[in-house]
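**Student:** Kindly return the folded structure for what I paste below:
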Amino acid sequence: MNPIISHSLFTDFDIDLFRAGKHFRLYEKFGAHQIEVDGVKGVYFAVWAPSGRSVCVIGDFNNWTKDVHELNVRWDSSGIWEGFIPGAEKGGRYKYRIQSFNGIITEKADPFALFCEHPPETASVIWDLDYKWKDKSWMDTRKDKNGLDRPYSVYEVHLGSWRLNAEGKFLTYLELADQLVAYVQETGFTHVELLPVMEYPYDPSWGYQLVGYFAPTSRFGKPQDFMFLVDKLHQAGIGVILDWVPSHFPDDAHGLGYFDGSHLYEHPDRRKGYHPDWKSLVFNYGRNEVRSFLISNAIFWLQNYHIDGLRVDAVASMLHLDYSRKEGEWEPNIYGGRENLDTISFLKDFNEAVYTTFEGVQTIAEESTSFPMVSRPTYNGGLGFGMKWMMGWMHDTLQYFKREAVYRKYHQNDLTFSMTYAFSENFMLPLSHDEVVHGKSSILGRMPGDEWQAFANLRLLYSYMFTHPGGKLLFMGSEFGQYAEWKFDGSLDWHLLEYSFHKGVKKAITDLNALYKNNPALYEKQFSPEGFEWISHDDHQNAVISFIRKGENPKQDLVVVCNFTPVVRMPYRVGLPGKGKLTEIFNSDSKEYGGSGISNIKPVKIEKKEWNGRDFSAEVELPPLGVVVFKVN
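**Tutor:** Next up, the predicted model:
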């Protein structure tokens, strides 16, 4: 067997940045790199294990024999072990065998591995990132398609259960590049968001318990296959958002936990280093080397996989020291507060690194509390995210829609309350995977009434969502009215599209996506109070609300009227800002969606008659459980 050769990819400057928490491309140094040394081909390995007494690489190239390829520790007390193994090749499996100063021996997968064995196997695989991208057109113009003043309609997908093949197995990345891309194009979503694709050991975690932070899961194919999927989405004009999980990680024996026999990546204080809800470990955000690791990981996906956005999971759990903890189970910060100051600093560094490095990308926080300025720039004291999930809107809206129509007049505030804080953040409206599991029912399953009313309510909900300010997110299956809760180990019930009501919901979503994309009033000022104006929010008796959506050009303003009862309202008078005519451009009660077909076929003349505190008004026809959108001309 070839002996290990001393070699290093690190400079003194690299080490200084790593220690300072400011090295954001660690993947170029750590891990397994195929290189030549003095004309000899092989692989350079580097791993951080400061508590190690010895670190060996074991793998296919040495028959998994310990002590054959023992790495050299750097002289600078950085805790980095490194070395070059001649003859090691792409595709070879390997792990690090680490003997700690306290006598503990661990065998760990490479934290920087580019590829991993198919679970339940746990070894890392020597690989590369060679790929010829064909998405130059998308990347060159991404800043014009992925900004906050552009349509942001997101289709959230769990790759393992979107659709299975004829044998009941996962679709591969390559098969998804054909089927998923075509479907997203057909339905008109502007983005897909993928539940975590980074390698994870346990299917029921849905990908949220990561061990291979730099490796797309091998369940669906090779890294280049995943690149091909992203490439195809970009070529189809579809942005790609990845769920990113810097909030916690599992304690699997081959993972990051207790990596070198010490609390290396996790916080040593269990009050900060263990998550009671998910029974997983929490990163030590105050350790500079860990910050470098995490931010490098974010940069890695944006750089090497051309990802357009990162949705950061469980931000609330990171920000609050008392999250899911009882009194006495957490320790206040130095000022006596509940905020995790290390996390706040880390998230600001993360967002600054992302936005200064890449043009036209977005970071999105899943943050469920009233923590201020999550989506405000760091230079203004914010955390620096581009957007934040509007969890309050989701909760209040679903609560409202669960109610029988006869009671809705008593709860209209559940709908209108969102507008009191809608512009305090750049909000995305999420109807996500979390809302269709654990006994909550599917979105359709929450809708009251008989079958016709349930589907009318569903179309009403989606139409209200798409005309409300903010980005939109819908979990797979919801777009055609899946009856059953989501099952991570099955497939969506695609056979439902044989039935007219389900087909009608899908058609409505397709048209809502077109409405959103084709009308600047719905997106140009979607995060600004200038983009929204109430007409009436206090018609509780009829359970009707009406409002104006505005863009840069007042001539393109839209009037939206929502009827939350099954009572047809003909006529219904609406106050308006000026003269002209109302032309109906969308109606959720259309017959092609499964509705009753009550509509304003001809343009409605606006009269000089005071109503809703305005000098002008018009009488329109409101369909049952319907939303009507008008252009003013």
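**Student:** make it CA atoms for all contacts and neighbour counts henceforth
**Tutor:** Noted.
**Student:** Leaving out chain neighbours, which residue sits closest to Ile85?
**Tutor:** By the measure of C-alpha to C-alpha, 6 or more residues apart in numbering, the closest residue to Ile85 outside its immediate chain neighbours is Ile4, 4.9 Å from it.
**Student:** Run through the residues that contact that neighbour.
**Tutor:** His69, Glu70, Leu71, Gly83, Phe84, Ile85, Pro86 (C-alpha atoms under 8 Å, 6 or more residues apart in numbering).
**Student:** Let's see this one next, to set against the first:
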Amino acid sequence: MANTKAFSLFTDFDINLFKAGKHYRLYEKFGSHIVNVDGEEGTYFAVWAPSAKNVSVVGDFNFWLAGEHQLNVRWDGSGIWEGFIPNVGKGNIYKYKIQSSHNDVTTEKADPFARRCEHPPKTASVVWQDDYEWKDKKWMKNRKKNNALNAPFSVYEVHLGSWKKQIEENRFLSYVELADELVDYVAEMNFTHVEFMPIMEYPYDPSWGYQLTGYFAPTSRFGYPDEFKYLVDKFHEKGIGVLLDWVPSHFPSDDHGLGYFDGSHLYEHPDRRKGYHQDWKSLIFNYGRNEIKAFLISNAIFWLDQYHADGLRVDAVASMLFLDYSREDGQWEPNIYGGNEYLEAIDFIKDMNSEVYASFPDVQTIAEESTSFSKVSRPIYDGGLGFGMKWMMGWMHDSLEYFAKEPVYRKHHQNDLTFSLNYAFTENFMLPLSHDEVVYGKKAIVDKMPGDEWQRFANLRLLYSFMYTHPGTKLLFQGGEFGQTSEWNFQTSLDWHLLQYDVHKGAQSLVKDLNKFYKKEKALFEKQFSPEGFEWIDHGDHQNSVLSYIRKGENEKDNVIIVLNLTPVPRENYRIGLPKSGSLKQVFNSDDKKYYGTGEYKNTKLTSEEKEWNNRQHSLELTLPPLSMIAFKYK
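**Tutor:** Next comes the predicted model:
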């Protein structure tokens, strides 16, 4: 105790906010902070452990001996233990040794607010601070328009450990190496954003990062915190936004983690019907506890504030919304109104989104939410949850199911593709082809497709073309862009060697050009969340398996006409109705030779006729290439 000095970063106002669940910058107070007290350099430690009898900081500076550096409990009933330890600084490793007051249990825990963690499988926290100088002032000033709901938003989803390996040394690429290779690649492919699967510290590689123990620390697998900032900075330099996968829904029960933190159910709900995830064998936060809400919202704010993240993709939202999520009768208890909504979790989500958009109005939160819960991406004042966007899981399932069918049967299932337009504008939808679709026996995207090699890749190109011309923003998982043929394996690099083959190179070129097309054509993004931005020409030609529609921008001259031929049979003299007379030009063709298409079916004479078709006064005859999307604009 003599080696720990009384000192505090907390004011009475901080404590009141914390108890009320309204302190959203807790990372400025909790954790380890290098400070100077009365002319003496050292580190201030603060941890929340209300059920503790005593708390010691143990580390490499005191031979991990409990009692050498005991913290002082605050007098205000907040449950906060704190103290200043001289001569402890950057790079020292530590944990909290916590003796519980009511059951004689002693736990040894990593710091929930640590800014850096040891490299797994080691589990201690590291005293850390960096003075990284950001160089993204221009991006931050202008990112509001890049993140806007009426801007192109095309996301490349990445798992940093498996995107590419350093082959000679059989290791991960570092944050610094990724700042060269990954940044250049995403820019070359014309994506507007990159999304990292969770980079917060996690102990177990097979969890892919979804079982977090270090909520405030970028994983040390790839380098130091300031090097991760450098990676974000380099993306911003290239004009690319950075989204982080964030997991407030559950956490693992590892001994050094948040579970049973001070000998009590501090972070997790004490009732296992609300506090334990049967699917993931993990613990669920107690959303009804004010301090937990403040912890989680502070964490969301932390990554936006300290790491200049441009948005958060929030994992497993459905599991938070419903008390009976993945539970049988008798395994859950209704809320006070007799319903299955988890009211405290819903309040937390609304508070989180409110604070995020109040503090950072130029970012986006995106919900991975798979149910029909209404108004997920609608404002809170309108009864919504307040997310900026929501994943369109229905579109994903229906589209993949359709494209898996042999073309001869597709005429019986055209509704699989058209149905999404019945509800496409009920939310601000993002169309996801994510990591979840290429694991656990689901096969790689291209291997879901029927036919010989040419047909499988033509179907892949057609699926992506449909995705990019369908209303909504886009997300594609790494490897999908060049037709990775094996399921994703987190332990190995993507199969980059496939790009020596023209068929894979062609798929990659298509995605590159679709991103460019999406960014260039205002009709594809200006009204991507509004029914005014879409109009069918013909959704009923089941016999030929052809779809045609118009994407609309603010100005009529920007409108794009899309035609999909969903079979390998070329369609000569195929007539579609047009909104007006005039001459058109072809602006995209997924059957182009450079995409490994046939390149044989041309549309050169594109002048409308005054012939009624599809209930329109004007029409045009086209040649539709096999398994293709072609797009046109008026000259």
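**Student:** Would you pull the TM-score for this pair?
**Tutor:** Between these two chains, after superposing, the TM-score reads 0.99 (TM-score structural alignment, normalised by the length of structure 1); 633 aligned residues with a C-alpha RMSD of 0.8 Å.
**Student:** Could you dump the contacts of Ile4 of structure 1 into TSV and include neighbour count and distance to Ile307 of structure 1?
**Tutor:** Converted to TSV, the contacts of Ile4 of structure 1 look like this (neighbours: other C-alpha atoms under 10 Å; distance: C-alpha to C-alpha, whole Å):
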residue	neighbour count	distance to Ile307 of structure 1
His69	23	36
Glu70	22	36
Leu71	26	34
Gly83	26	32
Phe84	28	31
Ile85	28	32
Pro86	21	34
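**Student:** Of those, which are reproduced in structure 2?
**Tutor:** Of the contacts of Ile4 of structure 1, the ones still in contact in structure 2 (both residues aligned by TM-score structural alignment, their matches' C-alpha atoms under 8 Å) are His69, Glu70, Leu71, Gly83, Phe84, Ile85, Pro86.
**Student:** mind listing the strands for the stretch 401-550 of structure 2?
**Tutor:** For the stretch 401-550 of structure 2, applying DSSP state E, counting those that start in this stretch gives strands covering 429-433, 473-477, 534-541, 546-551.
**Student:** one step back: cross the contacts of Ile4 of structure 1 against strands and list the overlap.
**Tutor:** Per DSSP state E, strands hold the following members of the contacts of Ile4 of structure 1: Gly83, Phe84, Ile85, Pro86.
**Student:** Spatially nearest residue to the second one, not counting backbone neighbours?
**Tutor:** Once flanking residues are discounted, Phe84 of structure 1 sits nearest to Tyr44: 4.2 Å by C-alpha to C-alpha, 6+ apart.
**Student:** what about the one you found, neighbour count?
**Tutor:** 27 (other C-alpha atoms under 10 Å).
**Student:** one step back: would you point out the most distant pair within the ones in strands among the contacts of Ile4 of structure 1?
**Tutor:** Gly83 and Pro86 (9.9 Å; C-alpha to C-alpha).
**Student:** Identify the contacts common to those two.
**Tutor:** Common neighbours of Gly83 of structure 1 and Pro86 (C-alpha under 8 Å, 6+ apart) are Ile4, Ile5.
**Student:** want to throw the strands of the stretch 401-550 of structure 2 into a markdown table with distance to Lys390 of structure 2?
**Tutor:** Formatted as a markdown table, the strands of the stretch 401-550 of structure 2 follow (distance: least, C-alpha to C-alpha, whole Å):
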| stretch | distance to Lys390 of structure 2 |
| --- | --- |
| strand 429-433 | 5 |
| strand 473-477 | 10 |
| strand 534-541 | 19 |
| strand 546-551 | 21 |
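**Student:** will you turn these into TSV that also has mean neighbour count and distance to Gly79 of structure 2?
**Tutor:** What follows is those, written out as TSV (neighbours: other C-alpha atoms under 10 Å; distance: least, C-alpha to C-alpha, whole Å):
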stretch	mean neighbour count	distance to Gly79 of structure 2
strand 429-433	26	42
strand 473-477	25	43
strand 534-541	17	56
strand 546-551	24	57
